[in-house]
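Got a sequence here, can you model it:
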Amino acid sequence: MGGRFYVVGQIDATGSGSPHHWELEEIGAAKFPLFRRLGLEDVRGVLCGWLGARLEGLGMGEDWAATLEFFPEANVHVLYYYYGDEFGDVEGELKFLFSGERVSWIPGEDLATFISVALDFAELKIRGREPFDKWRGGKSELMLKILRERKEPFRLLGEGDAEKLRAFLGANVWRSGSKWRIMRDVFPGVAVEVLYDGDRLDASYSGKNVANMERHHLELLASLTINHAIRYITVENYGKTELPDICYKVFSRMFTKEKGWSHHRTQH
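Coordinates of the predicted model:
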């Protein structure tokens, strides 16, 4: 597979000192045993059938690799290596790479969150477990706070944005006056819906597998979708109007350094 691959430290613009580098190391170490006992067809069934990934060779010496489209032009690659006793205590590992024209826009925090949610979801399937806390409507205090803090940029969406936002998010987008509805299938049978009506930003979930996910994970998927919508809004409106502070906080350090932006309000 051609194209450029990134590690999370590059996207964080901190190298191996990135806290998300260590977070992904921990995730990989914790989840490796889960896949160690699965044959390739079982791996395919869980990662492709449950997460919507595709198995493909990346040419990195991996035993297998799964690619998840986080968003269009933002791919997450999970690489599985089995060493046996070749390296002493390390039986094998999971590694994570990133590719796509827009993957470097997304901060390591969001990339690591998506990987954590996806692999936790896969683990429930592999172990045949029910979620500890299913979504039954309502929202956590944290989710309510996220919706309040991220509402303002959506007022900048205009008549010509529906098609472009649809392509950017890989979602269905509907507009009726000042009301916007965004629906995105994150995993098979797991859809996130984001609603904006001028006064309020809201989120809900639908699909046959919503009942198989932790409520907290669904809220994280909604937050990640909202963050990416704000990236679109920011790039479309930068230099045209004063942007809310939150617009500069949803990008990676790699992106903001390339643009010469601060993670806080930029003066025009």
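
CA only for contacts and neighbour counts going forward, please
Fine.

and the closest residue to residue 123 other than its chain neighbours, how many residues sit next to it?
Leaving aside its chain neighbours, residue 123 sits nearest to residue 34 (7.2 Å; criterion: C-alpha to C-alpha, 6 or more residues apart in numbering). If you count neighbours by other C-alpha atoms under 10 Å, residue 34 ends up with 15.

Second input sequence below; structure requested for side-by-side comparison:
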Amino acid sequence: MIDSGVRHKEAVVQQGSGNSAANEVAPPGVNINVPHSARIYDYWLGGKDNFAVDRAVGDAMMQAIPGMRYMAGENRKFVHRAARDLVVEEGIRQFLDIGTGIPTRPNLHEIAQGIAPETRVVYVDNDPIVLVHARALMLSSPQGRSEYISADLRDPRSILEDPALRDTLDLTEPVGLTLIAILMLLADEDDPWGKVEALRDAMPSGSCLAITHPTADFNPDEVNTAVAAATGAGMTLVARSREAVARFFGDWELLEPGLVPVSAWRPDSHVENQQAAYYWSGVARKP
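The predicted structure follows:
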């Protein structure tokens, strides 16, 4: 994730939001007085690695968007489908997953190595609570490998030059680059398009880029209210238009079905309302 997603502002924990904070003990390096996007996401997915402050903001956002838990689940399902298809159809055997978040099984390497055991995966995050779970991310198949590095998307060079990445991935061979619900944590002034371009430029031909990004295109009132709840708690959270999300792919070729609502990207079964999850999603290949 990105710099905890918080701009140095403590959030007020509302009464009745999850369990009391009184007896909560934070792992080393974790500030439980400010909300964190990864922990809020964990809360929506039914996880236990979250604190009262995260649940307070998560509840406020769910009040704005009643289907928020559904949206989080659809986002995870996209990861499963995209990883599967990149391995099976595109022949990808190595992945760089930036903004990993708190592990949720099946993790990306478990999906990919379940199909191609030799697959190598590097996870990137800079959240201390993710580091606590890094061992789970590094339980690889005997033939493959998975690594975790602590780095920030705002500094692509630090990611690309990290020795663990260089030891695990071969950047002369195609890479599956995944940026799942992470670019929303960069404001426009952080130039997220430039950060992604730097990553794209480092990838060889045949590499693929998978992105999901929240949007207000489908329901502006609900999404803008949820964004206001997050920013009011000191977080950086940006919902972007389809046009703005499309820019992240640059001149890479979007694979079918293109840039579509997250539930509509190669669903395993019929989806009644494809716009019920307010995310754009797409996968593109480098020529």
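
Quick TM-score on the pair, please.
The TM-score (TM-score structural alignment, normalised by the length of structure 1) is 0.28; 128 aligned residues with a C-alpha RMSD of 6.2 Å.

you'd agree the residue nearest to residue 123 of structure 1 is in a strand?
No. Counting by DSSP: H, G, I helix; E, B strand; the rest coil, residue 34 of structure 1 falls outside a strand, being helix.

For residue 229 of structure 1, see how far away it is.
33 Å (C-alpha to C-alpha, to the nearest Å).

does residue 258 of structure 1 sit in a helix or strand, and which one?
helix 253-259 (DSSP states H and E).

typo on my end, residue 165 of structure 1
Secondary structure (DSSP H and E) places residue 165 of structure 1 in helix 161-169.

What residues sit buried inside that helix?
162, 165, 166, 168, 169 (16 or more other C-alpha atoms under 10 Å).

between the residues you listed, which is nearest residue 93 of structure 1?
residue 169 (30.9 Å; C-alpha to C-alpha).

Residue 226 is in contact with the closest one, correct?
No. Using C-alpha atoms under 8 Å as the test, residue 169 of structure 1 is too far from residue 226 to be in contact (9.7 Å).

What lies in contact with the helix holding residue 165 of structure 1?
71, 72, 171, 172, 173, 174, 175, 184, 225, 228, 229, 232 (C-alpha atoms under 8 Å, 6 or more residues apart in numbering).

On the three-state scheme, the fifth one is what?
Under the three-state scheme (three-state DSSP), residue 173 of structure 1 adopts strand.

Could I get the contacting residues of it?
162, 163, 165, 166, 180, 181, 182, 183.

what's the closest non-adjacent residue to the last one?
Just to be clear, that refers to residue 183 of structure 1. In space, residue 183 of structure 1 is closest to residue 193, 4.4 Å off (C-alpha to C-alpha, 6+ apart).

Tell me which helix or strand the one you found sits in.
Using DSSP H and E, residue 193 of structure 1 maps to strand 190-196.

Now do that strand: which elements does it pack against?
The helices and strands touching strand 190-196 of structure 1, judged by 3 or more C-alpha pairs under 8 Å, 6 or more residues apart in numbering; DSSP states H and E, are strand 179-187, strand 201-206, helix 215-237.

tilt between the first one and helix 161-169?
Put simply, strand 179-187 of structure 1 runs at 20 degrees to helix 161-169, going by axes from the mean of the first three to the mean of the last three C-alpha atoms, to 10 degrees.

Just want the angle from strand 179-187 of structure 1 to strand 201-206.
40 degrees.

Strand 179-187 of structure 1 packs against which elements?
strand 172-176, strand 190-196.

Check which residues of it are buried.
Buried-residue list, strand 179-187 of structure 1, by 16+ other C-alpha under 10 Å: 180, 181, 182, 183, 184, 185, 186, 187.

State the pair within those that is farthest apart.
180 and 187, at 22.1 Å, using C-alpha to C-alpha across those.

Now residue 96 of structure 2: which helix or strand?
Here residue 96 of structure 2 is assigned to strand 94-98, by DSSP H and E.

Just confirm residue 91 of structure 1 contacts residue 36, I think it does.
No. Judged on C-alpha under 8 Å, residue 91 of structure 1 makes no contact with residue 36 at a distance of 9.3 Å.

Can you work out which residues contact both of those two?
In contact with both residue 91 of structure 1 and residue 36: residue 82, using C-alpha under 8 Å, 6+ apart.

related to what we said a few turns ago, can I get the helices and strands packed on strand 190-196 of structure 1 in a markdown table including distance to residue 42 of structure 1?
Listed next are those as a markdown table, based on distance: least, C-alpha to C-alpha, whole Å:
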| stretch | distance to residue 42 of structure 1 |
| --- | --- |
| strand 179-187 | 18 |
| strand 201-206 | 26 |
| helix 215-237 | 23 |
